[in-house]
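**Q** Sequence first, predicted coordinates after that:
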Amino acid sequence: MPLISFAKALRDSEHLTRRHLLLGNGFSIACRPNIFVYGKLFEQADFSKLSPSAKKVFKALDTQDFEKVIKALRDAKAVLSAYDGVSKKLLTTLQEDADGLRELLVQTIASSHPERPNEIAEHEYAACRDFLSNFNTIYTLNYDLLLYWTQMHNEDGVDPTSDDGFRKPEDDYDVNYVTWEPVNSHQQTTWFLHGALHLFDAGIEIQKYTWVNTGIRLIEQIRDALKLDYFPIFVAEGTSNEKLIRIRHNDYLAKAYRSFSEIGGGLFIYGHSLAKNDDHYLKCIEKGKITNLYIGIYGDPETPSNKAIIARANKMVSARASKISSSRRRRADLSVSFFDAGSAKVWEK
């Protein structure tokens, strides 16, 4: 199947009133493949605080994907709980390893993350800003700081064009962080759908760590928080349903989910495999008002992984059609096109 170029996808979408972007891990991998692919994270992870068996599960499942192993451990606990004679100690270990892997993933990303924004070259920031400028709203499933750094990387005195909804708290303007409130989200143009390293749930408020308010490098603040067992908002559960449960119980994540559910016009997906564990967002596309879907494909469309992406995309088209026929509400058909992800040149001129 031939792919269109990113430039042609943009031209084809010019008639749409709004264009949105959904980013997956491929966005970060395209910038620093030596850090953000699961294999590299697995190599750098410190499994010493988990049971000796936790790391062996990766080998047993022939994967380096943390989320797949988390799901497998939770499934194993559910199955074994139905059998008589299974020790409570084993069930507890399975649960503790599943929870521990989630925290380990956060710690590993933070520990291996680029230290400073200036480790990303000026030409990389410029290329990425050009790419992002094509879209009205940006949604990301990534946890790292690359998108945030890019949006904040402007000349001195020039305000960012993006709005992530965070502001200084009105009742305590001297604090060294900013907070998110639903009232500030109406003009928001950037959403971290699964949380991010620099976003923390502080109970009565959602906080964002920043450099400008402290003078301390952002990644250093995050690592210090992790040492104190303060964990960022981070959705890394094993299944789509588990992720959705977590999303619905956090004010910021729930609002992000509703925002994505309500968008119309065109949606570009870059760096995401349409994996089943993110079905909660893929189903939003099926049920929603998006009319034109543009999906980035890396490499040969005939590889098994790319065939799976294409099949899932076509399933979304079919699901929309079935919803139109079974509903009295007027819904637009969903059109899908596939573009060459490499032609987008997200991090290179």
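**A** Looks like it arrived, so ask away.

**Q** hey, let's count contacts and neighbours off CA atoms from now on
**A** Will do.

**Q** the longest helix in the protein is where?
**A** The single longest helix within the chain, with elements called by DSSP state H, is helix 88-112.

**Q** and it, what does it pack onto?
**A** For helix 88-112, the packing partners by 3 or more C-alpha pairs under 8 Å, 6 or more residues apart in numbering; DSSP states H and E come out as helix 38-44, helix 66-80, helix 218-227.

**Q** which of those helices is buried the deepest?
**A** helix 66-80 (a mean of 19; mean count of other C-alpha atoms under 10 Å).

**Q** Report all helices and strands that it contacts.
**A** Contacts defined by 3+ C-alpha pairs under 8 Å, 6+ apart place helix 66-80 against helix 88-112.

**Q** which parts of the helix it packs on are buried?
**A** 91, 93-112 (16 or more other C-alpha atoms under 10 Å).

**Q** Skipping its backbone neighbours, what lies nearest Glu237 in space?
**A** Excluding its sequence neighbours, the residue lying closest to Glu237 (C-alpha to C-alpha, 6 or more residues apart in numbering) is Lys243, at 5.4 Å.

**Q** So that neighbour sits against Ala236, correct?
**A** Yes - counting by C-alpha atoms under 8 Å, Lys243 touches Ala236, with 7.0 Å between them.

**Q** Comparison target below:
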Amino acid sequence: MIYQWNEIKCRYSDLLLLGNGASRAINNGFAYNNLKERAAEIGIFDGGHQDLFDRFETADFEYVLRKLWQTSLVNEVFEVEHHRVQDAYTQIRDALVRSVRAVHPEYAVVDQQNTIRNVYNFIRQFKTVAALNYDLIVYWAVMYGRDLRDGYEVKDCFTVRSAEGNRFDSDWEEYRAPYRDANNHVTLVFYPHGCLSLVKGNSGLDIKISVRNELNLLDEITNRWNDAGLIPVFVSEGRSEEKLESIRSSQYLSTVYFEALTQPCDSLTVYGWDFGSQDLHILKALKKAAPNRVAVSVYNNDEDYCERISRVIRQRVSLDVEIDFFHSDSPGCWSHPVPNPV
């Protein structure tokens, strides 16, 4: 049986995991997971760049940029001429920026019919939200609820101020406590695969790019990438093993993966994620979280999908876990509105 979200939501309030299907449900401009493919399509990738990706056997921009950055540091120590490495770094970073701009819709396009408000109303129901996508939808939703006094507090734990920007507080569990009212419900938001707003500063530390006006966020991000030469912190593509290697290279991603995702939870809700082999590392983390119940969104009454996902969950997460499926277009679910929204 495939339920409506309202029929089961009272039993699912702990961990919410969002996959690429969540973004595509809002705007098909988010369909591109492989930014390297997109860069080639719009003609901003030359043969030398392609050779680098092939040599490292990856499609992950962040991984290649990190390798070039490390090479430059080594060359400086040994006083080796490295202008070609620096040029490649700049060109590949620019290709990434242009690719992101090519695929990422503007705020006004995404927020048609109060979409961001609907997303906020959905994610605030959960104790923890883990967004696997690099896009800004969830970040915009967090910004939407920032100044509301609605009995909810949605936080991302980037509160440690530095000259470069806000850094993640490693004591993230302390943020479970409300700021404003002891009765407020608190939601903590994490990005296990990074996000466009997260960058590695010149200090080597992960920081978040922030603005007061959500309409300017995408422009501010791409400007900071270009002007400050910052490396984006997100895992854009690759096999599960490659993704885990990128995660280990980041303090923020490591903390999210090894601590937040593995924190024991009673219930897990999955929206728009297909449990693919490229994300086996996420399934390993969820196994440690050991949920008693799992709810999974289903598109277009796909019974074959339900059977496949049930097998994967029982094989990879828990043999005894209870599994519910719900329609991905249910009222009140993700970006779909509810009557009389707040």
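**A** Received, thanks. This one's a predicted model, so the numbers in the text were calculated from it and none came from an experiment.

**Q** Could you tell me which strand of structure 1 is the longest one?
**A** Of all the segments of type strand in structure 1, defined by DSSP state E, the longest one is strand 289-297.

**Q** matching residues in structure 2 for it?
**A** Aligning strand 289-297 of structure 1 against structure 2 (TM-score structural alignment) gives residues 290-298.

**Q** cool, and stretch 140-151 of structure 1?
**A** Using TM-score structural alignment, stretch 140-151 of structure 1 corresponds to residues 131-142 of structure 2.

**Q** Show residues contacting the matching stretch.
**A** Stretch 131-142 of structure 2 is touched from outside by 17-20, 23, 30, 104, 110, 116-117, 119-120, 154-155, 189-197, 214, 234-236, with contacts defined as C-alpha atoms under 8 Å, 6 or more residues apart in numbering.

**Q** What of stretch 197-208 of structure 2?
**A** Taking C-alpha under 8 Å, 6+ apart as the rule, stretch 197-208 of structure 2 contacts 136, 158, 164-168, 209-210, 221, 230-234, 250-252.

**Q** what do you get for stretch 234-242 of structure 2?
**A** Taking C-alpha under 8 Å, 6+ apart as the rule, stretch 234-242 of structure 2 contacts 33-35, 58-62, 134, 193-196, 198, 243, 246-247, 277-281.

**Q** From those, list the buried ones, please.
**A** Buried by 16+ other C-alpha under 10 Å: 33, 35, 58-62, 134, 193-196, 198, 243, 246-247, 279-281, out of those.

**Q** out of those, which are inside helices?
**A** In helices, defined here by DSSP H, the members of these are 35, 61-62, 243, 246-247, 280-281.

**Q** ok, so of those residues, who is nearest Asn300 of structure 2?
**A** Leu280 (25.0 Å; C-alpha to C-alpha).

**Q** number of nearby residues for the residue nearest to that closest one when sequence neighbours are not counted?
**A** Spatially, and ignoring its direct neighbours in sequence, Leu280 of structure 2 is nearest to Ser240 (5.9 Å; C-alpha to C-alpha, 6+ apart). Residues within reach of Ser240 of structure 2, counting by other C-alpha atoms under 10 Å, total 16.

**Q** likewise Arg311 of structure 2?
**A** Residues near Arg311 of structure 2, counting by other C-alpha under 10 Å, number 13.

**Q** Just give me the match in structure 1 for it.
**A** Checking TM-score structural alignment: Arg311 of structure 2 goes with Asn314.

**Q** Can you verify that match is assigned to a helix?
**A** Yes - applying DSSP: H, G, I helix; E, B strand; the rest coil, one finds Asn314 of structure 1 inside a helix.

**Q** Now do the same contact list for it.
**A** Listed by C-alpha under 8 Å, 6+ apart, the contact partners of Asn314 of structure 1 are Val336.

**Q** got it, and Ile70 of structure 1?
**A** Taking C-alpha under 8 Å, 6+ apart, we find Ile70 of structure 1 in contact with 97-99, 101-102, 237-238.

**Q** Matching it against structure 2, which residue comes up?
**A** Under the alignment (TM-score structural alignment), Ile70 of structure 1 maps onto Ala59 of structure 2.

**Q** Give me the distance between that match and Asp147 of structure 2.
**A** Distance, Ala59 of structure 2 to Asp147 of structure 2, using C-alpha to C-alpha, to the nearest Å: 39 Å.

**Q** Show me the strands in structure 1, by range?
**A** Under DSSP E, structure 1 gives strands at 19-23, 137-140, 166-167, 177-180, 190-192, 195-201, 206-209, 232-234, 264-270, 289-297, 335-340.

**Q** My guess is Gly19 of structure 2 contacts Trp273. True?
**A** Yes - when contacts are counted by C-alpha under 8 Å, Gly19 of structure 2 is listed as touching Trp273 (4.1 Å).

**Q** still on that earlier bit, contacts only, for the residue nearest to Glu237 of structure 1.
**A** Taking C-alpha under 8 Å, 6+ apart as the test, what Lys243 of structure 1 contacts is 235-237.

**Q** Please point out which of the residues you listed structure 2 shares.
**A** Retained in structure 2 (both residues aligned by TM-score structural alignment, their matches' C-alpha atoms under 8 Å) from these: 235, 237.

**Q** Where does stretch 66-79 of structure 2 end up in structure 1?
**A** Going by TM-score structural alignment, stretch 66-79 of structure 2 sits over no part of structure 1.

**Q** Now do the residue sitting nearest the centre point of structure 1 against Trp191 of structure 1, distance only.
**A** Residue closest to the average C-alpha location in structure 1 (C-alpha atoms, centre = their mean): Leu141, at 1.0 Å. Remark: distance between Leu141 of structure 1 and Trp191 of structure 1 (C-alpha to C-alpha) = 9 Å.

**Q** Tyr139 of structure 1 too?
**A** 5 Å.

**Q** Thank you kindly, that will do.
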